[in-house]
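Asker: prediction below, plus the sequence it came from.
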Amino acid sequence: MNVLVLALIGGYIFHLLHIPIPWMLGPIVVIVMAQFVYKGPLKWTPLTIDIGVVIVGTAIGVQFNVSLFNNIGSILFYMIMLNIILIASSIGVAYLIAKWIKVPVKSVILGTIPGGLGQIIVFAEEEKVSDLGVISYFQVIRLLLVVVVVPFIVAGQVMSKHETVAPMTSSLLFLIALSWVCARVSQKLHIPVAYFITPIIVIIALQLATPIAMPPVPSYVMAIAQLLIGAHIGLMLKPDMIKLPVRILVAGIVSAFALIILTLGSSFLMLFAMNTTFATSFLSTAPGGLDQMVLLANAIKADVSLVSMFQTFRLLFIFLLILPLLKLFYHWLEKRQNQQQVFEKKNEVRVKV
């Protein structure tokens, strides 16, 4: 079955129903449903998601408000503070859920921390963490629920947005192509979320270094990005995941909603401290995918620059700080458990003697 056809059908239906970000939510819902009905293969090349993310990154770079760098000190403070709150909340939720579903805490922590699925799974494999199926399910169900629920929390603002009527220009095509080439190079250098971060950095650098006027981004270009990314997300929830125990299935949903509620609360701190709109503060702190939250910010005319900064910082914060700290913690925990086992064996020998 053709995934592109399903994505187009879903996007068009959601567009007719005036549902927020229809060209992303429509493909997600239709493709998830199709996987549980259609037993044949649904093929979607990974290249498409990369193209979609590069388009989003390019659009953000074009629209980026470089004047934000004038207040980078205070922005950095709030980014650090809100990420500490988010990570601490994630670990707290993971600890409570692990006790409930009788799964090792370190597995649930990796399932609950809002990082990229691919990087989290690689980390879990390197650390020989068990329950990869549980980790994958928790990450995927959180992403799906955030992408589906968050747009309706700001639905009124979404539907008040007028489409940008602008032609596709050769300069925009050039910027997308340049972003693609640079992103490919960045990926080979193992830069985190290269297909999103690289276009933003390259185009901001062009804005700062040259007098080149940035071209407008037509609404249909962003709709194409929504469709490509939405189809990929829809394929992430595999029918096999539903074969997990009911308690784990429910726990994944509970943890996702717990994080949404917690970030909703922390977004009010950002709203009052930085004098932003509710939509901007909520999308900046929401535990969803970077590209999806930025796409939604673009759809509702929230501060795309601020949302992209906060979401990008969160991923880098997790990749460059939290995961290395978890690695050290897991190694310390394993060493302690081994010492405890040796101590218990010595006691058993003494008792027998």
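Answerer: Cool, the structure landed.
Asker: rest of the way, CA atoms for contacts and neighbours
Answerer: Noted.
Asker: so what touches stretch 318-337?
Answerer: 106, 115, 123, 127, 192 (C-alpha atoms under 8 Å, 6 or more residues apart in numbering).
Asker: try it again at 7 Å.
Answerer: Outside of stretch 318-337, the residues within contact range by C-alpha atoms under 7 Å, 6 or more residues apart in numbering are G115.
Asker: what's the answer for stretch 257-268, then?
Answerer: The contact list for stretch 257-268 (C-alpha under 7 Å, 6+ apart) reads 82, 86, 90, 281-282, 285-287.
Asker: repeat that for stretch 199-209.
Answerer: 54, 57-58, 60-62, 179, 183.
Asker: let's see that with 6 Å instead.
Answerer: Contact with stretch 199-209 is made by 57-58, 61, 179, as judged by C-alpha atoms under 6 Å, 6 or more residues apart in numbering.
Asker: quick one: the helices in the stretch 151-300 of the chain?
Answerer: Remark: helices assigned in the stretch 151-300 of the chain by DSSP state H, counting those that start in this stretch are 155-159, 170-188, 194-209, 219-236, 246-274, 278-285, 290-299.
Asker: closest to I31 out of the ones you listed?
Answerer: helix 219-236 (5.3 Å; C-alpha to C-alpha).
Asker: show residues contacting that closest one.
Answerer: Here helix 219-236 makes contact (C-alpha under 6 Å, 6+ apart) with 7, 23-24, 27-28, 31-32, 48-49, 52, 163-164.
Asker: contacts for stretch 56-69, please.
Answerer: By C-alpha under 6 Å, 6+ apart, stretch 56-69 touches 196, 199-200, 203-204, 214, 305.
Asker: in JSON lines: the contacts of stretch 257-268, plus distance to L42 and neighbour count.
Answerer: Conversion of these to JSON lines gives the following (distance: C-alpha to C-alpha, whole Å; neighbours: other C-alpha atoms under 10 Å):
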{"residue": "L82", "distance to L42": "39", "neighbour count": "21"}
{"residue": "L86", "distance to L42": "35", "neighbour count": "22"}
{"residue": "S90", "distance to L42": "33", "neighbour count": "24"}
{"residue": "S281", "distance to L42": "37", "neighbour count": "26"}
{"residue": "F282", "distance to L42": "34", "neighbour count": "27"}
{"residue": "T285", "distance to L42": "33", "neighbour count": "26"}
{"residue": "A286", "distance to L42": "30", "neighbour count": "26"}
{"residue": "P287", "distance to L42": "28", "neighbour count": "28"}
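Asker: put this beside the first:
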Amino acid sequence: MPQPATPYGFLRRTPALQWVLLIVISGLVSFILDRAGFPAALFLGPMLVSIAFGVNGATIRLPKPLFQISQGVVGCLIAHAMTAAVLLMVAQHWPLMLLSTSITVLLSVLVGLFLVRFGGLPGSTAAWGTTPGAASAMVAMAEEYGADSRIVATMQYVRVVCVVMISALVGRFLGAEGTGAATQAAQLEWNWQSLSSFAVTLGVVVVGAWLGRRLPAGALMLPIVLGTLVQLGAGIQITLPHWLLALAFGAMGCYVGLRFDQATVRYVMRALPKMIFASLMLIALCAVSALLLAHLMDKDFLSAYLATSPGGLDSMAIIAVESHADVGLVLAMQALRLLGVIVTGPFLARQIARFAKPA
């Protein structure tokens, strides 16, 4: 049967042209979003452009092995944050940090139940979409565990935008209260004197993704484990230049975005108000838990708020540095929660799908 006409239907006959246009336009949109200060611009730009291509009948698809390699890069990015200072912070305050992390994860479960019950979302998709971890990691794990990664990506990045905007405002108003303690945020910059470290990092990405390709979320988890062991055990710094991160996030964005069609976009638009409301509800509940954490750990509220905020580790670290908050606490809490949700995410998704019945 003839394919339905679309405004850009001529692209269906030229896959090479589709790829060229997708790469060029994605790069341009990512640059514009990044200059405008949008979080996760390297992922959002390619995903938005790929959605437009998919809705208008594009036939190209990103091979899954490239998606798994991109997961490996994200895993190394997480491992890069697992410094000795972060682990020491966890060792010193682990009971309170574990309690706070558990509260945040529990709140995300409640919000997920709300979305399933009243928002009409599938249980596993709502679980991964509301899980407070690195958005790209949650999208990757949702894909591995059979959830709709398109909806999960939309939910995650709607929340990331809300979190970053609100956290930036909180940091601006409360920045003077920060302790300024101390650790310097990781800078992922190219350094020609560290080619050996970069080669080891690539080895961790490829080997970890290949060994974990048949395990649930293995392409993400094994590079985290291997990268942390290499960095802390062997003393080799995980080196991730900007262009490699751009390629990895761009590939993940294209993989997710090209799977959208017109029906999916209509569904997302109908559910968008509920997604925004759920994100704001989770942010407010986490802010309440930050009050408790600040009191028990004798920390300023800004540092506790950024540490418990359900945003990405990288975004919260940047805001912590700019607002003179306790960067060590923020990195430690965000990293601990990320590992916690990676381990418990599959179980929580099953429980939400099991106990929550859509209204």
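Answerer: It's in. Because the structure is predicted, anything quoted here is derived from the model rather than measured.
Asker: need the TM-score from the superposition.
Answerer: The TM-score (TM-score structural alignment, normalised by the length of the first structure) is 0.66; 309 aligned residues with a C-alpha RMSD of 4.4 Å.
Asker: M293 of the first structure and Y220 of the first structure, how far apart?
Answerer: M293 of the first structure is 18 Å from Y220 of the first structure, where distance means C-alpha to C-alpha, to the nearest Å.
Asker: more neighbours: those two, which one.
Answerer: M293 (26 against 16; other C-alpha atoms under 10 Å).
Asker: list the contacts for that one?
Answerer: L283.
Asker: so what does V204 of the second structure match up with in the first structure?
Answerer: Mapped onto the first structure by TM-score structural alignment, V204 of the second structure lines up with L178.
Asker: burial count for that match?
Answerer: Taking other C-alpha under 10 Å as the definition, L178 of the first structure ends up with a neighbour count of 16.
Asker: quickly find the element holding R350 of the first structure.
Answerer: For R350 of the first structure, the host element (DSSP states H and E) is helix 323-352.
Asker: going by neighbour count, which residues in that helix are buried?
Answerer: Neighbour-count burial for helix 323-352 of the first structure flags 323, 326 (criterion: 16 or more other C-alpha atoms under 10 Å).
Asker: tell me the counterpart of T312 of the first structure in the second structure.
Answerer: T312 of the first structure maps onto L339 of the second structure when the alignment is built from TM-score structural alignment.
Asker: the corresponding residue of the first structure for S315 of the second structure: neighbouring residues, count only.
Answerer: Counting by TM-score structural alignment, S315 of the second structure corresponds to L296 in the first structure. For L296 of the first structure, the neighbour count with other C-alpha under 10 Å is 24.
Asker: cool, the one 4 residues further on as well?
Answerer: By other C-alpha under 10 Å, the residues close to I300 of the first structure number 23.
Asker: what does L293 of the second structure give?
Answerer: 23.
Asker: how much space separates it from T308 of the second structure?
Answerer: L293 of the second structure is 9 Å from T308 of the second structure, by C-alpha to C-alpha.
Asker: repeat for L22 of the second structure
Answerer: 37 Å.
Asker: can you check G212 of the second structure too?
Answerer: Counting by C-alpha to C-alpha - G212 of the second structure and T308 of the second structure are separated by 30 Å.
Asker: quick one: which of the two has more around it?
Answerer: T308 (29 against 19).
Asker: what about the nearest residue to I319 of the second structure once chain neighbours are set aside, neighbour count?
Answerer: Spatial nearest neighbour of I319 of the second structure, excluding adjacent residues (C-alpha to C-alpha, 6 or more residues apart in numbering): A168 at 6.5 Å. A168 of the second structure has 20 neighbouring residues, counting by other C-alpha under 10 Å.
Asker: return the distance of A168 of the second structure relative to A335 of the second structure.
Answerer: A168 of the second structure is 20 Å from A335 of the second structure, where distance means C-alpha to C-alpha.
Asker: one more: G72 of the second structure?
Answerer: Using C-alpha to C-alpha, G72 of the second structure is found at 17 Å from A335 of the second structure.
Asker: the two: who's more crowded?
Answerer: Neighbours per residue, other C-alpha under 10 Å: of G72 of the second structure and A335, the larger number sits with G72, 32 against 24.
Asker: quick one: map that one onto the first structure.
Answerer: Under TM-score structural alignment, G72 of the second structure pairs with V54 in the first structure.
Asker: the host helix or strand of its match vs the second structure, average distance?
Answerer: Using DSSP H and E, V54 of the first structure maps to helix 46-63. With mean C-alpha distance after the TM-score superposition for the first structure, helix 46-63 of the first structure departs from the second structure by a mean of 3.0 Å once superposed.
Asker: so that helix versus helix 194-209, what angle?
Answerer: If you take axes from the mean of the first three to the mean of the last three C-alpha atoms, to 10 degrees, helix 46-63 of the first structure sits at 20 degrees to helix 194-209.
Asker: now helix 46-63 of the first structure against helix 290-299, angle please.
Answerer: Using the same axes, to 10 degrees, helix 46-63 of the first structure lies at 50 degrees relative to helix 290-299.
Asker: same for the helix or strand just after helix 46-63 of the first structure, what does it pack against?
Answerer: Sequence order places helix 72-101 as the next helix or strand after helix 46-63 of the first structure, per DSSP H and E. Packing partners of helix 72-101 of the first structure (3 or more C-alpha pairs under 6 Å, 6 or more residues apart in numbering; DSSP states H and E): helix 105-112.
Asker: again, only using 7 Å
Answerer: With contacts taken as 3 or more C-alpha pairs under 7 Å, 6 or more residues apart in numbering; DSSP states H and E, helix 72-101 of the first structure sits against helix 105-112, helix 246-274.
Asker: what comes up buried for it?
Answerer: Neighbour-count burial for helix 72-101 of the first structure flags 75, 78-79, 82-83, 86-87, 89-91, 93-95, 97-98, 101 (criterion: 16+ other C-alpha under 10 Å).
Asker: just stretch 99-108 of the first structure next, same as before
Answerer: 101, 103-108.
Asker: just give me the match in the first structure for V158 of the second structure.
Answerer: Here V158 of the second structure is matched to L145 in the first structure, going by TM-score structural alignment.
Asker: for its match, helix, strand, or coil?
Answerer: Three-state call for L145 of the first structure (DSSP: H, G, I helix; E, B strand; the rest coil): helix.
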